[in-house]
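Asker: Could you look at this predicted model? Sequence included:
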Amino acid sequence: MVDPLDGPAFDIVDPRFAACTVAGARVVRIWTGSRWTEGPAWLAGRGLLVWSDIPGDRMMAWDQATGRVSTFRQPANSPNGNTVDRKGRLVTCEQAPHRIARTEADGTITPLVDRIDGRRFNSPNDIVVASDGAIWFTDPSYGKAKDRGDGPDVEGCHAYRFDPATGVVRQMTDDFVMPNGLAFSPDESLLYIVDTGSTERPDGPNHVRRFRVGPDHTLSGGEVLADAHGHFDGLRIDTEGRLWMAADEGVRCYLADGTLIGRVRLPERAANLTFGGAGRDILMITATSSVYLCPVKAVGAAP
């Protein structure tokens, strides 16, 4: 199914966004049929876009060459965020077993980490792999199973860094209400993390924060870069350091200093996005019930 949406794809807020747009571009819907889609990841070696259908407990895949959508995996352990590591393997946040798992080249699934200091994670949500192979992920309590009975849970909701080479997992934050989407700047000197705490309490935050990453991977700073004035969720960064953020009205684009410059309009709330295609210049967006594509004049930073 390829369903072009009516109207222009882009809403230019600042003239600098014009350089990111493709003249005459349309947003197209390539799939619909979920109550909440999440976690788009582009498998470049296979030409596949993979995403999570959380309520359906399945992962779906769109083949760019054929346009066909198929079930990638079901059941799928209540999957949420996905990313691709530097070897092209899919890495997934699995909510039901509260773990991070990797899909190997032969399709087998390798559990990577499900707890820290003997305590189970809440509900791993979004994920990114750094150039050194370390896996960074957020762990709010959305989708947390109750009465799991296999040990104590972690206290609070945090972001973590897991090193598959050593097996060491570290808690990296301690002041989030509901850590959600996260992404590195192109040179990995900055880490952006969304806090969607407003979903849990009336005075809670819904913004994106910017941290500086030290040589020992510790985080400093943490100032608010942009407020959602609604809802943020997942985000990705392009090679120029611009932030592309899932929001209520679609995708917002911010400069690295937090200036909003434009939007990609959708008919429903966006959950997450990635850059895909041969040139990594197609926005691939999961948004509530559907999945959308939009070409842009921007190139996604390495996953």
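Answerer: Arrived safely. Residues are numbered from 1 along each chain as shown.

Asker: C-alpha from now on. contacts and neighbour counts both.
Answerer: Will do.

Asker: State the distance from F176 to F137.
Answerer: Plainly put, F176 is 13 Å away from F137 if you go by C-alpha to C-alpha, to the nearest Å.

Asker: My error: substitute Q74 in the last question.
Answerer: In this view, Q74 and F137 are 23 Å apart by C-alpha to C-alpha.

Asker: Looking at the two, which is more packed in?
Answerer: Taking neighbours as other C-alpha atoms under 10 Å, Q74 and F137 compare with F137 leading, 29 against 14.

Asker: so that one touches P124, yeah?
Answerer: Yes - if you go by C-alpha atoms under 8 Å, F137 and P124 touch, sitting 6.8 Å apart.

Asker: Second structure for comparison follows:
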Amino acid sequence: MGMTRRNILSIGGAGLVAVAAGKAWGQNLRYPDPAIEILDPSFAKYRIYASTVEQLASGMRWAEGPAYFPEERYLLVSDIPNNRIMKYDEEDGTFTIFRSPANFANGNTRDKEGRLITCEHSVTRRVVRTEKDGTITVLADAYEGKRLNAPNDVVVKSDGTIWFTDPLFGINGNYEGEPAKPDQATTNVYRIDADGKLAAVITDLINPNGLAFSPDEKELYVVEWKGTPNRSIWSYDIAADGAVSNKTKLVNASDFGALDGFKVDRDGNLWCGYGSNGALSEEPTEIAGRKVYALKGKSEDLDGVMVFNPQGDPIGFIRLPERCGNLTFGGPKGNRLYMASSHSLYALYVETQGAV
């Protein structure tokens, strides 16, 4: 049975359900959508009055790395624990398996020639490119003769250089890959030059995660998973030759929030996946006769997308029923925000476009 706005398409054998237009979780029908919270008046211009958050698909275990392909009008999204990449077709609404197994793929992006770049963050532990004929080209799998840790997120600069983060998440346990000891002494941010040479450009962050460039590409932003005292976004100046300097803290997730993957819009705002960082209270609370170490902050108050202006100040929040791991801009006009969030894929039309 084909997908329509009133039908639900079950994909046999995959344990996956694609849902139409947010019906599965009770999408808000009011305009404007109360899930879109304006934290500063400057964010109001990005909200479209008659646009609401839509749930497009569900059934994943940990959704990550969305990448949009405008020529074919589809979105790819990693389902890491299920070891596959999923495909959402924007024209007919179907949600199908694009690649399985996928070496526990995490971050994905599109290069300037329209080819898929993927971070395989376990087993193979490499960055690869899918050619137009479907063959796989390995771009990086080792640095200075030692295997990479677990490539996580990736971005392509306009000069064709590829930048990616290499934390430990994919080799820390069995859920998102296979346990392994790291070969690299540090968790780095790397750059792949046009000639294929691999350079470690940032080596002092503990588990770098999401990354993105400013619209003019003169700044690189990187999430540090183990920031002090909270998760942080660091800003770096990028020279014309790719040299990195002037490390500056731009954002500090001080409300027990977990910054994750993010994208920058044409005005320089950072649209960041957000949720609880899992930190526990120092003292237990008695709940139903049991002493429980509760979370600091409530997941239902933190799950969604936090938007920061170029100065690092929060200006907007998109509330979601699930923790958002990563996001991207897509759609025919580039103004549809796709949000990969735990089990599901969500979308929202906004009055801006991605910087790339």
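Answerer: Cool, got the structure. This structure is a prediction, so every number in the text was calculated from the model and none was measured.

Asker: Please work out the TM-score for the two chains.
Answerer: With the length set by TM-score structural alignment, normalised by the length of the first structure, the two chains reach a TM-score of 0.94; 294 aligned residues with a C-alpha RMSD of 1.4 Å.

Asker: so what's the equivalent of G276 of the first structure over in the second structure up against?
Answerer: Residue pairing (TM-score structural alignment): G276 of the first structure is matched to G330 of the second structure. Listed by C-alpha atoms under 8 Å, 6 or more residues apart in numbering, the contact partners of G330 of the second structure are 68-70, 336-338, 354.

Asker: counterpart of V177 of the first structure in the second structure?
Answerer: Checking TM-score structural alignment: V177 of the first structure goes with I206.

Asker: quick one: stretch 98-110 of the first structure aligns where in the second structure?
Answerer: Going by TM-score structural alignment: stretch 98-110 of the first structure matches residues 125-137.

Asker: can you list contacts of the matching stretch?
Answerer: The contact list for stretch 125-137 of the second structure (C-alpha under 8 Å, 6+ apart) reads 103, 115-120, 138-142, 147-151.

Asker: Would you mind checking these for buried ones?
Answerer: Buried residues within the contacts of stretch 125-137 of the second structure, counting neighbours by 16 or more other C-alpha atoms under 10 Å: 103, 116-120, 139-142, 147-151.

Asker: Just give the closest residue to the aligned residue in the second structure for L260 of the first structure, not the sequence neighbours.
Answerer: Under the alignment by TM-score structural alignment, L260 of the first structure pairs with P314 in the second structure. Closest residue to P314 of the second structure apart from its sequence neighbours, by C-alpha to C-alpha, 6 or more residues apart in numbering: F308 at 4.2 Å.

Asker: same check, this time on G196 of the second structure
Answerer: Nearest to G196 of the second structure is L139, by C-alpha to C-alpha, 6+ apart, at 7.0 Å.

Asker: list the contacts for the one you found?
Answerer: Applying C-alpha under 8 Å, 6+ apart, we find L139 of the second structure in contact with 126-129, 192, 196.

Asker: Specify which member of those residues is nearest to D89 of the second structure.
Answerer: R129 (21.0 Å; C-alpha to C-alpha).

Asker: Wait, a strand at the closest one?
Answerer: Yes - assessed by DSSP: H, G, I helix; E, B strand; the rest coil, R129 of the second structure belongs to a strand.

Asker: tell me the secondary structure for the residue nearest to it when sequence neighbours are not counted?
Answerer: In this structure, R129 of the second structure finds its nearest non-sequential neighbour in I117, 4.6 Å apart by C-alpha to C-alpha, 6+ apart. Judged by three-state DSSP, the three-state class of I117 of the second structure is strand.

Asker: With S78 of the second structure as the reference, measure out to I117 of the second structure.
Answerer: 12 Å.

Asker: anything in contact with each of those two?
Answerer: N108.

Asker: Show me where the second structure has its helices.
Answerer: For the second structure, the helices defined by DSSP state H occupy 299-302.

Asker: still on that earlier bit, now do the contacts for the residue nearest to R129 of the second structure.
Answerer: Per C-alpha under 8 Å, 6+ apart, neighbours of I117 of the second structure: 108-111, 127-130, 154.
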